[in-house]
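Okay, sequence plus prediction incoming.
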Amino acid sequence: MVNNPIDDNPALNHSANETFPDADAYDPAVHAMRVSSPSAHIDMSLTAVIAAMVLGTTALITISVLPILLAALVSAGKIDTRAIGQIATGEMLGLATGSAFGAGLLRRGSFRLKILAAAAFLIAINIICWSIDAEIPLLLARTASGLLEGVLLAASMMVITYTKNPEKMNSYFMSASVVPMILCSYALPAEVTARGPDYAFTLLACFGVVSILAGLRLPVSFPVQTQDHRGDPAVLAPPWAKLGIFAVLVQFTATGAALTYAVQLAKEMSISDATVGVALAGLTISGMVSAFIVGWVGWKLKESVVLPLGALCQAITVAIMCYSHAPALYVTEMCLFGALWNGLITYALKMLIGLDPSRRLALLLQPVSMLGLAVGPLLASLVVGENDVTPAFASSAALYSFGGGLFLIVFGKIRSKDRRMVAT
């Protein structure tokens, strides 16, 4: 059994306030093992990991605040209902883009300084939004805000992904990040309705201040890979790794399609607004509980079993939702939907780390999930009728099933490779 170079070398252990050494300050071979081996992790203080989770939470909070904010902008006469989807898509795509390219931006130079700068610009944009009254400037401002939020999310995921137990830490992060979302969903609608959209912009700016405080507890810089390992098969992700990340994209596209039309489906089935509120709260809470359970004990289960089986359960869940005319059944289905959604994220992370031990592929989990949540509603809008949204759930079920099939192919490839390695 090969010893972990990080555990065996005290020089590679770092606290949240230390600067990581440059590549020429230590043996390049050790550096290559550190960032490219299956056990490639970076020892950080608990304070740094918690700060990363707080940073990621402030980036994701816009998901719960944005619908409330956009409704307030409509009530204030600053935008019309048509612009709601455009601005929401702009910010979500910005979030996906920022988190996709943020890791590359943050790897070199001052990790902490770039985080602080992104948070400062985010505060400034939300303050500027107080004085914007036109749709196009608002669209541009919220898209820019999404890009900065994506960079903060990328920083958070870089720290979490390179911890010793990334699956466990990611589950705790997903569970903890839901708590402020629940509070915002419960408390904000009445406050924003009474005080106007500027109140929501102020709240988002305050979250930017929290991002700065969290950023101060993160490492000054992040380790970079200076060695070219493209010719070394030991550190290469297999060709089907792209198929794995595509399967994740399909799963989140299905989630976005169903989630967007869940409330409208309830209205078409004459389910009361009070029941819908309970169902949405149940969806969020069940997702939090599911993520916590996975982080506590469930992360040890094999992703090769959980992901395909989970995709099948998701397909069945959204299919049954179309027939959930009874309020109790609708609430139950929404809770199951949320539990599966959040609970399976950790297993997707395990799969990506298994496919690419350098963990670069794992850093794409958040941007790909955001992209899927943004694309799903667009695809669903192409199939729904004027007074019938059930085709959105049928397409969602089909996508879940397709994604489950892709997972089976990926894990089949992995098992085939393992057998060949044993034979040789």
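Right, received. Where do you want to start? Numbers count the residues shown, from 1 in each chain.

only C-alpha atoms for contact and neighbour calcs from this point on.
Noted.

all helices for the stretch 1-150 of the chain, in order.
5-8, 28-36, 46-60, 62-75, 81-107, 111-128, 135-161 (DSSP state H, counting those that start in this stretch).

Dump those into a markdown table; add mean neighbour count and distance to Leu183 as well.
Compiled in a markdown table, these are given as follows (neighbours: other C-alpha atoms under 10 Å; distance: least, C-alpha to C-alpha, whole Å):
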| stretch | mean neighbour count | distance to Leu183 |
| --- | --- | --- |
| helix 5-8 | 15 | 40 |
| helix 28-36 | 18 | 38 |
| helix 46-60 | 23 | 13 |
| helix 62-75 | 20 | 9 |
| helix 81-107 | 21 | 21 |
| helix 111-128 | 20 | 20 |
| helix 135-161 | 25 | 20 |
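
Check it against this one:
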Amino acid sequence: MKILKAGADYSPDARSSIVAAVLLGIVANISFIIQPGLVGGFVEGLGLGEQQAGELAAAEMFGIAIATIVLSLASLKVNWRASFLFFSAVAIAGNLVSAYMTEFADLVLARLLSGLGHGGLISLSFSAVGLTSKTDRNIGIYLAVLLSYGAVGLLAMPSLMATIGLKGIFISFSLVVLIGIGLVGYLPDQAKNEEEVPEATEPLNIKLLVPALLGYLAYNISQGIVWAYLFLIGVSNGLEEQVVANALFVSQIFGVLGALIAIVVSARVVGRFAPLTIGILGGAVFIALLLLKVDYFIYLIAVCGFNLMWNKVLPFILAAISDFDLRGRVMPFALAIQMFGLAVGPYIASQIVGDGDYRAVELASIFFFVLGYILLIVPIMMRKKQQKLELKKAL
């Protein structure tokens, strides 16, 4: 088959390869990026409680995390295109099964299976972008396109729930994955080989890499804690479902703006410290607004600021982490950590959420924001200093 053929013609920086990776990113993230709407659908459409809805979101995210962890260990050895076909089949099966499950325990298993499939797709599409030479820019493009889909998806969720319901939504997910298979042949078939890496590449600095990855884990836990419940937080403050959906739609536009800022404002120009500090701690500040007496205006500012900071800083964090290893070995592992954090987050939130009270969820998110910043900023800045010294020696 053409899509399984080793692709010497498809370099990571080829335009066709980048476009395919970006479009497949939508296929891969099709449910996660509209997770607040799905969690709201679990409550409103299935009559589940807030804790069960959060556990369903966590089940899918744990499936995603497991798949990305497996691929982080195997990405240098497996054929990426064959893997994409396999995980596409798993994702299709998981979504179709989800459409017909009526018992909570069965639905948990179905969403776990779906997560396994989508996790593989996320890892492969994101890793393909991570191999490009202009990582900051291309991750920004990836996020901008993905968030554009997310904006439309969140806006349409109340209408979709009223017309086709969760069953129709899950079947639609399966159809999109099926269509996406046609793009697989434009992906690189594997990670970079040893001969493709500059001879001067330094070995991994584990003492700096480990705390950076732990910081990235904490940062994503903070995101996962609050992201799953953003829709319900709005509804709990007396806002109508469509009004909340509208606010989340606008927030996704701000997310696109954040990703575009990351495309335009290169870390080579502004450095790492300012974007990381503003992006991470700024996100904590916007979530803190939800601790106030929330009306529509405050909710809109909070969710828009949160999405802006999240998507502005994420390309800078990933580009900084990718600097630890030019072979591309760190990027799949970083993605696994990201997805594990986004799985742990909803689970933590589901265990501490009150009956219509989300204060503990918001406080936990803020705590992990700050912890992630502390763990990230020190090793990243030390690595940057180390690279400058290496450059001086080379000159």
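Nice, I can see it. Note that the coordinates shown come from a computational prediction; the quantities given were computed from them, not determined experimentally.

Other residues contacting stretch 194-211 of the first structure?
By C-alpha atoms under 8 Å, 6 or more residues apart in numbering, the residues outside stretch 194-211 of the first structure that reach it are 54-55, 58, 62, 65, 69-70, 72-73, 76, 116, 119-120, 122-124, 126-127, 129-130, 191-192.

Next, format the helices of the stretch 1-150 of the first structure as a markdown table and append distance to Leu301 of the first structure.
Supplementary listing: the helices of the stretch 1-150 of the first structure in a markdown table, determined by distance: least, C-alpha to C-alpha, whole Å:
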| stretch | distance to Leu301 of the first structure |
| --- | --- |
| helix 5-8 | 25 |
| helix 28-36 | 24 |
| helix 46-60 | 23 |
| helix 62-75 | 29 |
| helix 81-107 | 28 |
| helix 111-128 | 34 |
| helix 135-161 | 18 |
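
Identify whichever of these lies nearest to Val368 of the first structure.
Nearest to Val368 of the first structure among the helices of the stretch 1-150 of the first structure is helix 81-107 (6.8 Å), distances taken as C-alpha to C-alpha.

Which strands or helices does the closest one pack on?
Here helix 81-107 of the first structure is seen to pack against helix 62-75, helix 135-161, helix 365-381 when contacts are counted using 3 or more C-alpha pairs under 8 Å, 6 or more residues apart in numbering; DSSP states H and E.

switch the cut-off to 7 Å
Judged by 3 or more C-alpha pairs under 7 Å, 6 or more residues apart in numbering; DSSP states H and E, helix 81-107 of the first structure is in contact with helix 135-161, helix 365-381.

So for Val224 of the first structure, which of the ones you listed sits nearest?
Val224 of the first structure lies closest to helix 135-161 among these, at 11.8 Å (C-alpha to C-alpha).

corresponding residues in the second structure for that closest one?
Taken onto the second structure by TM-score structural alignment, helix 135-161 of the first structure occupies residues 104-130 there.

mean shift of the matching stretch relative to the first structure?
Superposed on the first structure, stretch 104-130 of the second structure shows a mean distance to its aligned partners of 1.5 Å (mean C-alpha distance after the TM-score superposition for the first structure).

thinking again about what came up before, Serialize the helices and strands packed on helix 81-107 of the first structure to a markdown table and add fields for distance to Arg108 of the first structure.
Conversion of those to a markdown table gives the following (distance: least, C-alpha to C-alpha, whole Å):
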| stretch | distance to Arg108 of the first structure |
| --- | --- |
| helix 135-161 | 12 |
| helix 365-381 | 20 |
